[in-house]
Structure formats: structure tokens, C-alpha cells
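# Starting from these lines, generate the structure:
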Amino acid sequence: MRNRRSQQLHRAVRRASRAGNGPPPAGSVPRRPGPDWPRLVELTSVLLASVVAVLSLWFSDRQVSNQLRIARDELSTTKEGQITERYTAAVGQLGEDSVDVRLGGIYALQRNMQDRSRDHPTIANVLAAYLRTHAGTPPKGGKQAPPDVLAALDVISGRNSAHDGSFVPDLRSTHLPGVELGWDPSSPVAADRRRAQLRRAILRDCDLRDAHLSGADLRGARLARADLANADLRGADLRDATPARANLRDADLSDATLRKADLRGADLRGADLWGTDLRGAVLYRANLAGLTFGEARLDGADLRGADLTDAGISRDHILSVRIDSETKLPPRLARDPDVRARIARAEAENDGF
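Alright, predicted model coming up:
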């Protein structure tokens, strides 16, 4: 009886274990749970939806970028066309009979020059050619240059020279008496302190009588035979300039810089040279009669053959420059032993050469 009950109990336990209602029998291996297919399907769906969303955003961004690029290209093309039309119209205005229309053309070209730096050299050349044409003869009745000429000159001298490229202001043989391109360094207004940009300008045979060029940048300017009588060149930078045989009578060159300038044969009678830097300048056969050099610096200047008759020049000045027997000196200096010795050395050097 007891054995039968034990067998019945054992069979009941095994049935319960097989039905999942109890612990597995001792010594048996537990079964691994199967995959959760609903959960996997849900995760896969979310992942695919995310990939589709990212791809959609990428394609949308590419499309917008392409549209923006096309719009920019179209805008640039339209702007280029407008600038070209403005340039063509402005150049056309320069040939009109009315001064007012020509003025409009000049200022339109200035605007084009400021808007597009790559056209800067071309426009500057057009305006320089305009000046050579319209200022090629003296103003009627000895008057000042006409408004359109002054406007073109103002645009050229006030340009941003950083965009010049190969442009050089070519104003040779122009008649510009009394033009006002000077500056006032004491003025608080920036426009008044602007230096006229005439570096390396070609101003040969140019009429600049009574011109106001104080503070002008004339470095390397070619001024051979230019008429600068009574011109205001205070504080102007004329380093390496070539005003050979130029008329500088009564010109104000106080505090100007003419280091290594070529002034051979120039007429400087009556010029103001107070504080002028003439170090290394070539004044060969220049007319300096009656000049007062004051605080001028002359170290290394070439005064061979120069006329210094009655000039207010010191002995120290003479001993610091290059002179020869053809240099016309004031009597007191011509008799000075040291000066005579210097001339003798110069002549000996010339004979040796």
C-alpha cells in the first residue's frame, strides 16, 4: 500500500513538472526561452523608420542647398549684368555735351570702382584718359579747371590704391592749375586728412601752378618739366620723385620729404625749404639762388654745378653735400679753406674717374 502511494506521488510530481507548475526534476537541464518575435518586429520597425527619416532629411537638405546655390548664381549673374549695364551707361555719359551728365557718369564710375575692386584699375584708367582728353589744353580765360575735370581728378586721387594692380595715374601734359588736393592734418574730419594718392603718377609737363598738394603721396612721381610754381607742397612725400627741370619757383616745400629725389636742373628760386628733407637728393645744376635752407637736411645731396648765389646756407651744410668747382657759392663760403679743400678733393675724384 505504501509503495503504491509513493509511485502515485512521484507520477503526480512529474506531471506537474511537465506542465510548468513546479520545479524541474533533480538533474534535468533547464530549457532556453524562445525569441520574443513581437518585440523584435517592433524594434526593427522603429529602426527602419529612423533610417528613412534620416535619409529624407539628407535628401531634403541637399535639395535646399542646390536651390540656394542656384539662387545665388542667378543673383550673382543678375548683379554682374546690372554692374555691366551701369558701367556701360556711365562711360556713355562721359561723352555727353552737358557737364552735369558727365559729372553723373564720373560719380557712377566711382561707385562701380568701390563696389567691385577687380574693375578698379580699368575704371581708373578710363578716368585718367578722360583727364588727358578734357584737361589737355589750358582752361579758357586762365580760369580754374572745369567741374568735371576736378571731379575726375578727385576720384583718382582719392581712390583706394590697394586695388590699383597695374594701374599708374597717367596725367601727363594735363593742365590742372589751382587744383585742391591738399589735406589739413589738424582737422578732426577724416576726409580733410586724406592724402592725395599720386604715387608713381606720370605728371610730366603737367601744369600744376598754384595747386594745393599739401601732404600728397607723390613717391616716385615723374614730374619732369612740370610747372609747380607757387604750389603748396607742405609735408608732401616726394621720395624718389623725378621733378627734373621742374619749375618750383615760390613753391612751399616746408617739411616735405624729397629724399633721393631727382631735382637736376630744377628752378627752386623763392621756394620755402624750411625743414625740408633733401638727403641724397640730386640738385645737379639746380637754381637755388637766394634760397634760405633753414632747418633743411642736405646730407649727401648732390649740388654739383648748382647756383647757390646769395643762398642762406651754412658752412656745415656745404661740407655735408657733394659740390664741385662749378657750384656757385656765396663769397664767404667760396673763400672758406675747408670748402675749397672739399672742392679740390671732388675734382681729384672726378679726374681719377
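# only C-alpha atoms for contact and neighbour calcs from this point on.
Will do.
# Could you report the neighbour count for residue 16?
13 (other CA atoms under 10 Å).
# Doesn't it lie inside a strand?
No. Secondary structure of residue 16 (DSSP: H, G, I helix; E, B strand; the rest coil): helix, not part of a strand.
# how near is it to residue 32?
19 Å (CA to CA, to the nearest Å).
# ok but residue 76 is inside a helix, no?
Yes. Under three-state DSSP, residue 76 falls within a helix.
# Pull the number of nearby residues for it.
12.
# what do you get for residue 69?
With other CA under 10 Å as criterion, residue 69 counts 12.
# does it belong to a helix or a strand, and which?
Element membership for residue 69, per DSSP states H and E: helix 37-93.
# next structured bit after that helix?
Assigned by DSSP H and E, the successor of helix 37-93 is helix 99-115.
# Residue 67: neighbouring residues, count only.
12.
# Spit out the contact partners of residue 127.
Residues in contact with residue 127 (CA atoms under 8 Å, 6 or more residues apart in numbering) are 106, 152, 153, 156.
# I have a second one here; can you model it like the first so I can compare?
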Amino acid sequence: MTGVNSATPPRRRRLARVSAGLNRPDEQSDPSRISKVGNTIGKAVTWDGWLKLGAVVTAVGVLVGFWFTDHSLQATNRQIEASNRQLVLAQQTEITDRLAKAVEELDNQGLDARMGGIYLLGQLAHDSIENRSVAFEIIGAYVRTHAAYPAEVPRQMDSYKCNSDGKITPDIQAALTVIGHRDSPAEEPVDLSETCLNYAQLMNLDFRNVDLTRSGLMNAEIKASTFVGSRFQDVSFVGARTTDTDFRNACFAGTILTYTSLTGDDLRGATFDGGYLKRTGLTNVKVGSTTLHAMDIRQTDLTGLDMSQVTVQDLFANDENHWPPGFTPPPLTDRAGIAPGCQ
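Prediction:
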């Protein structure tokens, strides 16, 4: 009986085990484990590497932004370049059309149309540097074709016969005016050689770098214009009137200035070689380092000139010449010499 009673019934043993399990301390509430977790979190929060990591992330973001910005700018630049190419192409097409239109007008039978073509070329030369030389080549060719000096007309006193009515036509006058208003005369040569420009009106024009070799300017009216360094090889100025015009360093070789009136012109540094300065009026003309060689100066009054710096040699003069006071002319010849030509 005693052995049976002392034995613990199975049900009670199961209850005892359950009770023991309930009273077992929970591993998750172990103070040491909680402390470790807290320390880990604390270290993570206070880790000084967060600043470096943030800097890296920021740098990566900036680089990515730069990359997108650069690609965006490249795309924009490509669009701008494409637009610019289209614009340039459109401008070139417009200029080509204007040039073709102007040339077409020059071939028109109507005077007004031809003058319009000349002014169109002048405006085109102003608007387009690339086509400037072409425009003036066309204008020069037009003048040489429509105002050509006839081969059968001598270039002496008969130069007035170089055109039928004695005067240039309005379209030729318009061409001369456009040429005289070039933007860069020193860089834009124009060939007007062997042309008949009698009675031309050259007022306030710049004719530097214009080739007038063997041309006729009889009875031309030239005022306040520029011919610095110009070459007047075998040019006829018979009866022309020049006023306040700059002829410095110009070359008058074989030039005919008979019956020409020069008033207030600047002839300093100019060379007169083997031509005619006969019965020429010289009023308030500036001379200095000027050369008079082998010229026919008969019946020309030189009293108003300061000849102190003028080189005089082999002049053809007579008793009707008047010299400046105190000036002794060199030995004279009995005929005009032959001009060697402008160098």
C-alpha cells in the first residue's frame, strides 16, 4: 500500500512538468541579451561612418545629376546646331536668290530695272561679306561692257567721242555711286579700266583701289572724294572739275589734265609723269613731295603753289607759264615726255 501511495500519479507528473515550464525564465528577457542589443543599436546610431556614407551618397547623386545635365545640354546643343545649319542654309539660299535676281535685272531692257539690279548688288555686298567681291566683280563687268571705251577713239583731246551722246547713262552713274560707297574700299578692288565715264558725278565717294587705266573722265565733276594711291594710267580728265578731293600718293602717268580745274585738292606725294597739265587751273592745291616729270605744263599758272618740296624735271613749258615768286624753273624741254607707267 505504501509503495502504491507514494507513487505519483501520471496526471500529476504531467502537471508538475507544465508548472515547471511555466516557471522557467524567458530567454528573450535575459538582461544580458537585451544589453547587447542595446549596445549594438547604440553603436549603429553613433557610428561615425554615417557622415562618410552620406557624403558618398551625396556625391553619387551629384554625379548622376551632372550626367543627366550633360546629356541634356548635349541634346540641346545638337538641336541648336541643327537649327543654326538650317538658318545658314536658308540665308545662303536667300542670298543666292537675291544674286540671281540682281543679275537677271541687269540683263533687262528697261533702264529702271537695270538700275534696280545694280542697287540690289550693292545691298547684297553690304549684307554678305562672303559675296561682296562677287557683287563688285559683276558691277565692274557691267560698267566695262555697257560703257566700254571704243578702240577706234583716241585717248587724247578726242576723248569726248567715246560715247555717242557725250554723257554716261543713269545706270552707269548708279554703278559708280554704289562702287564709291563700298564698306571696305581698300579690300575690294574694282576694275573699271578702258571705260568711258565722261560727265560722271563723283561726289563724296571713295574710289581707292579702283582701276581706271585708259579710261575717259572728260568733264567729270569730282568733289570731296578719295583717290588715295590711285593709278591714273593714260586717263583723260579733259575739262574735268575736281574740288576738295584727296589725290595723295596717286600716280598720273600719261594722264591728260588739259583744261582741268583743280580747287582745294590734296596732291601731296602724287606723281605726274609724261602727261598733260596744259592750261590747267590750280587753286589752293596742296603739294609736297610731289613730282612733275616730263609734263606739258604750257599756259598753266603755278603762282599759287608752294614748290619748295616739289621735284621738277624735264618740263615742257613756254613764256606763258607763271611760276611762284622766288622759284627758278629747271631747264625746260620742247615737248612732253613719254610716261614709263605707274609702278
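# Provide the TM-score value for the superposition.
For these two chains in superposition, a TM-score of 0.72 is obtained (TM-score structural alignment, normalised by the length of the second structure); 287 aligned residues with a CA RMSD of 3.3 Å.
# Give me the packing partners of the helix holding residue 69 of the first structure, helices and strands only.
helix 99-115 (3 or more CA pairs under 8 Å, 6 or more residues apart in numbering; DSSP states H and E).
# Just the buried residues of the helix or strand just after the helix it packs on, please?
Sequence-wise, the next helix or strand downstream of helix 99-115 of the first structure (DSSP H and E) is helix 120-134. Of the residues in helix 120-134 of the first structure, 120-125, 127-132, 134 count as buried by neighbour count, 16 or more other CA atoms under 10 Å.
# Now render those as JSON lines, adding distance to residue 262 of the first structure.
Below are those laid out as JSON lines (distance: CA to CA, whole Å):
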{"residue": "120", "distance to residue 262 of the first structure": "31"}
{"residue": "121", "distance to residue 262 of the first structure": "28"}
{"residue": "122", "distance to residue 262 of the first structure": "30"}
{"residue": "123", "distance to residue 262 of the first structure": "31"}
{"residue": "124", "distance to residue 262 of the first structure": "27"}
{"residue": "125", "distance to residue 262 of the first structure": "27"}
{"residue": "127", "distance to residue 262 of the first structure": "28"}
{"residue": "128", "distance to residue 262 of the first structure": "25"}
{"residue": "129", "distance to residue 262 of the first structure": "27"}
{"residue": "130", "distance to residue 262 of the first structure": "29"}
{"residue": "131", "distance to residue 262 of the first structure": "26"}
{"residue": "132", "distance to residue 262 of the first structure": "25"}
{"residue": "134", "distance to residue 262 of the first structure": "29"}
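# Just give me the match in the second structure for residue 33 of the first structure.
Using TM-score structural alignment as the criterion, residue 33 of the first structure maps onto residue 42 of the second structure.
# cool, and residue 136 of the first structure?
Under TM-score structural alignment, residue 136 of the first structure pairs with residue 148 in the second structure.
# what's the answer for residue 158 of the first structure, then?
So residue 158 of the first structure corresponds to residue 181, using TM-score structural alignment.
# pretty sure its match contacts residue 206?
Yes. Here residue 181 of the second structure reaches residue 206: they are 6.4 Å apart, a contact under CA atoms under 8 Å.
# So for these two, which sits in the more crowded spot?
Neighbour comparison, residue 181 of the second structure and residue 206: the larger count goes to residue 206, with 24 against 15 (by other CA under 10 Å).
# pretty sure residue 213 of the second structure is touching residue 194, no?
Yes. Using CA under 8 Å, residue 213 of the second structure is in contact with residue 194, at 6.1 Å.
# give me the element the match of residue 33 of the first structure is part of.
Using DSSP H and E, residue 42 of the second structure falls in helix 31-45.
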